[in-house]
Structures are given as structure tokens and as C-alpha cells.
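K.L.:
Structure of the sequence below:
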Amino acid sequence: MTTRGAEMLREELQQLKSEDRPRIIAAIADAREHGDLKENAEYHAAREQQGFCEGRIQEIEAKLSNAQIIDVTKVPNQGKVIFGATVTLYNTATDKEVTYRIVGDDEADIKQNLISVNSPISRALIGKQIDDVARVNTPNGEVEYEVVSVDYR
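P.N.:
Below you'll find the predicted structure:
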């Protein structure tokens, strides 16, 4: 994962531990004061929230402990598409340019032009250099992209 992705996970983990967990514990304690727990919807809802929160905490901690964090800014830019690179592409069929950043699965967000390293377009681009053509198989057929620029920021 990229350094930005790791930082985002650390921020989420901090929020879960310092804000969400105490709020849920307080909600459980408040719901217990209402009496009979068998028919106490607030208590059951808070316990369910607690389960989701604790599960997400464990998931994030596991990802961070197993992740290989790559700071692409420390890699000398040789114009080659690698994990973490920002790539500007020219679609030969539509004459349009698009810019993507290749990131880990957890960071991917197509609305922000962050594509997963495991996506078909990333797999076609990895290893390419400026002016190379990458062919990507899509549901609508093969699309050709020419690599216009590669940035390691």
C-alpha cells in the first residue's frame, strides 16, 4: 500500500479507538440502565455496533501489520509505470486523456482516479514506459491507451 493509504488507515483506526469505541460503550451502558436486556432494542443495536467496530479495528490492525508500505517519492523516476505512480493516458479511440494513480486495493476510488493495482488497466500498465501502448480488455472490447506521462509524486 502507499504511504497515503497507510496514513488513512491509521487515521480511521485512531477514530475507531478514541471516538467510536467509547461512544458505543457509553450507549451500551445507557441502554443497560433501561432494564430488561431481552427486549431492549437500544442495547442490541449498540452491541451490534460494537461488534462491527471491533471487527473493523481488527481488520485494520491486521492490514497494517501485514502491509508493505511503498513510498514512491523515494524511487528514482525512470519513466516506468510502477505501483504508486500517477499515469496520464491517452485513449486512442476517444482522443481523451485521463490520469490515474495506481494504489492498493483498500485505497482504490475511481471517483478520485485512484485505481487498484489489481485492476485490468493497472495490470496492463505496470512496466510500460512513456509512449508505450497498453491494450486493456474491457466488457466493450479492447481499448488502447498510450502512456503520456509517469509521475512518482
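K.L.:
hey, let's count contacts and neighbours off CA atoms from now on
P.N.:
Noted.
K.L.:
Regarding the protein, what is its longest helix?
P.N.:
With secondary structure taken from DSSP state H, the chain has its longest helix at helix 41-66.
K.L.:
What helices and strands are in contact with the following helix or strand past it?
P.N.:
Proceeding N to C from helix 41-66, the next assigned helix or strand is strand 86-91, under DSSP states H and E. Strand 86-91 sits against strand 96-103, strand 141-151, with contacts defined as 3 or more C-alpha pairs under 8 Å, 6 or more residues apart in numbering; DSSP states H and E.
K.L.:
To check against the first, give me the structure of this:
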Amino acid sequence: MAEYKNYITPEGYAAMEKEFQYLIKVDRPEVVRVVSWAAGNGDRSENGDYIYGKKRLRQIDSRIRFLTKRMDAAEIVYSRTQTNTEKVFFGAWVTLFNLDDESEIIIRIVGQDELDPAQGYISWVSPMAKAVLGKNLGDAVRVVTPAAETEYEIIDIRYE
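P.N.:
Sure, this is the predicted structure:
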């Protein structure tokens, strides 16, 4: 991830911020409370609450460090302000017509921290996104992935 800028949508940044705040204000304090209680129960070597709690604290702290770095490096892209709506840019919703099997798919080009293939959210550095970025409505694009090579036509571009 480090070789790319950390472009992110406002919604993606808000989701990261929400997770960060939850970890800091809710999850970590609760685990610290449980670990403190468990530590007071004597022998820590066989104390499951203590051992699991310490492990969970390390996981939480690791995630907090990761989120902090990603948010500090984030460049929020406001796609709703896009004026050239006939061209595919970061944040666009793109409807593609598969010229091979005549099906349609809808994707949204988002940051690496926002991936959600089930919703059609793909990273701007993925082969599909690289194929459509900068292209115009009506353009045909060839997408080469490890699994297949497919040709699509861009039939709709939206910025919401």
C-alpha cells in the first residue's frame, strides 16, 4: 500500500474515523478494565481473561496505529464536485456492459481502505479501475486480470 497515495472518499474517511473513535473510546477502555480486573485475581499464567485481554489489547493498539497512519496519509477526494462527468475519475460509479456475455456490472472506484466487492467498491489501483480511469462515456475498455481478459463498454458514469 505504501507505493500509492492514500486517496479516499469522504465516506471512507468517515468510516475509518468512526472505527478509530470506537477503538479509543469504547473497545480499548473496556478491555483495559477487564485486564485490570483479571490481573487482580492472582496467578496470571493460567488466567484466561488476563491472557486473552492482553492479546486483544495488542490487536487493538496495532489497529489504532494502522488507522492513524492511514488517516494521516489520506487525501480525501470529493467526487461530487467533479465537473467533467463524461469521464471516469476517482469516486465515480461506473456501469459497464460486458461485450462478451452481454451482462452489466456497476462499480465504484474507491480507495484501498474502502474495498467492498459485494457492493461493487473496487480499489483505484485494481486492473478494472486502471482500465476505466480517464475513459469517456461510450468508450470500450479491455480489462486484463489474472483470471480473464474481458472487454466492456462504459454505458454510465455517475458522481454521487
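K.L.:
Any chance you could compute the TM-score here?
P.N.:
Superposed pair, TM-score by TM-score structural alignment, normalised by the length of structure 1: 0.96. Supporting alignment: 153 aligned residues with a C-alpha RMSD of 1.1 Å.
K.L.:
As JSON lines, the helices and strands packed on strand 86-91 of structure 1 with mean neighbour count and distance to residue 84 of structure 1 would be great.
P.N.:
Output for those, formatted as JSON lines (neighbours: other C-alpha atoms under 10 Å; distance: least, C-alpha to C-alpha, whole Å):
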{"stretch": "strand 96-103", "mean neighbour count": "19", "distance to residue 84 of structure 1": "5"}
{"stretch": "strand 141-151", "mean neighbour count": "18", "distance to residue 84 of structure 1": "9"}
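K.L.:
As TSV, these with distance to residue 55 of structure 1 would be great.
P.N.:
Below are these laid out as TSV (distance: least, C-alpha to C-alpha, whole Å):
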stretch	distance to residue 55 of structure 1
strand 96-103	24
strand 141-151	36
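K.L.:
wait, which of those is closest to residue 73 of structure 1?
P.N.:
Of all those, strand 141-151 sits nearest to residue 73 of structure 1, with 9.1 Å by C-alpha to C-alpha.
K.L.:
Structure 2: matching residues for the closest one?
P.N.:
Mapped onto structure 2 using TM-score structural alignment, strand 141-151 of structure 1 covers residues 148-158.
K.L.:
got it, and stretch 9-25 of structure 1?
P.N.:
Aligned by TM-score structural alignment, stretch 9-25 of structure 1 falls on residues 16-32 of structure 2.
K.L.:
Buried residues, that stretch. List them.
P.N.:
Neighbour-count burial for stretch 16-32 of structure 2, with 16 or more other C-alpha atoms under 10 Å as criterion, is recorded at 16, 19-20, 23, 27-28, 31-32.
K.L.:
what's the answer for stretch 39-55 of structure 1, then?
P.N.:
Within stretch 39-55 of structure 1, the residues that qualify as buried by neighbour count (16+ other C-alpha under 10 Å) are 42-44, 46-47, 49-50, 53-54.
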